[in-house]
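Student: here is my input; please provide its structure:
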Amino acid sequence: MPRKSFAELIDSPGMPVLVDFYADWCGPCKTMAPILQQFAAQHQGKLRVIKIDVDKNPAVAQQYRVQSIPTLILFRQGQPVWRQAGAVPAAELARAVGPFVTS
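Tutor: Okay, the predicted model is just below:
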């Protein structure tokens, strides 16, 4: 199966895509990992969560002006609609992203 481009990954008709820009060496990124995993499980079929390693994908990080990690960006139909730099508590993530997730 061919590898999808970043543009193909975020252009998901009818389903928002939450992108976690992270790095393996980043402590706050490690804090976010289980929060995002649980969030993805709770919204399965309604939201896709993908992780982009900024060390392996610097061009994508630069394209979206990711200057600190973790940075979360929510895309709807390929367009960014919400972003947050830094670790986010689960309740805050649900409050911010919830309105974009279809029922």
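Student: going by C-alpha atoms from here, please, whenever you check contacts or count neighbours.
Tutor: Noted.
Student: correct me, but residue 23 touches residue 31?
Tutor: No: contact criterion CA atoms under 8 Å: residue 23 and residue 31 do not qualify, at 11.8 Å.
Student: could you check which of the two has the larger neighbour count?
Tutor: Counted by other CA atoms under 10 Å, residue 23 and residue 31 do not tie: residue 23 has more neighbours, with 18 against 14.
Student: one more, please, to line up against the first structure:
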Amino acid sequence: MAGDKVLTLTDANFGEQVENYEGVVLVDFWASWCGPCRMIAPVIDELAVEYDGKMKIGKVNVDENRATAAKYGVMSIPTLLVFKGGKEVDRLVGFRPKEDLKKELDKYV
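Tutor: Now for the predicted structure:
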């Protein structure tokens, strides 16, 4: 459920790919049973292509990676977290149109 440019993030690789990365990372916390998650998935794929080279974009399946979801207090999905220099700098909960997401992401690139 992710395009070629979208990283698959797990409990095992989250630290290396996100927390220890100096640049900007958008992380989509999702689940296969979540309707709004399925609606936002193609938008995330498009953003990954548009922001390629400017930021990493990855997805965490909350059913398979409960530790990471719990660590960041993800209570509703989809939840999009923006990290910069390994620290959470923004949080967007629920479906958002692509234009709204781009406005938020442009603050960090």
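Student: any idea how far the residue in the second structure sticking out farthest from the centre lies from residue 21 of the second structure?
Tutor: Within the second structure, residue 33 marks the point farthest from the mean C-alpha position, 17.2 Å out by CA atoms, centre = their mean. As defined by CA to CA, to the nearest Å, residue 33 of the second structure lies at a distance of 30 Å from residue 21 of the second structure.
Student: same question, residue 86 of the second structure
Tutor: On the measure of CA to CA, residue 86 of the second structure and residue 21 of the second structure end up 6 Å apart.
Student: just say helix, strand or coil for the most centrally placed residue in the first structure.
Tutor: For the first structure, the residue whose C-alpha lies nearest the mean C-alpha position (CA atoms, centre = their mean) is residue 19; its distance is 1.7 Å. Secondary structure, DSSP: H, G, I helix; E, B strand; the rest coil: residue 19 of the first structure is strand.
Student: same question for residue 29 of the first structure.
Tutor: Of the three states, residue 29 of the first structure takes helix under three-state DSSP.
Student: do the one 3 residues further on as well
Tutor: In three-state terms, and counting by three-state DSSP, residue 32 of the first structure is helix.
Student: counterpart of it over in the second structure?
Tutor: Alignment of residue 32 of the first structure against the second structure is given by TM-score structural alignment, with residue 40 as its counterpart.
Student: just checking, that match touches residue 93?
Tutor: No: counting by CA under 8 Å, residue 93 is not a contact partner of residue 40 of the second structure; they are 11.4 Å apart.
Student: the more surrounded of these two?
Tutor: residue 40 (18 against 15).
Student: which ones are touching the residue lying closest to the more buried one once chain neighbours are set aside?
Tutor: For residue 40 of the second structure, the nearest residue in space outside its immediate sequence neighbours is residue 95; the separation is 6.2 Å by CA to CA, 6 or more residues apart in numbering. Contacts of residue 95 of the second structure were listed using CA atoms under 8 Å, 6 or more residues apart in numbering, and they are 36, 37, 39, 40, 78.
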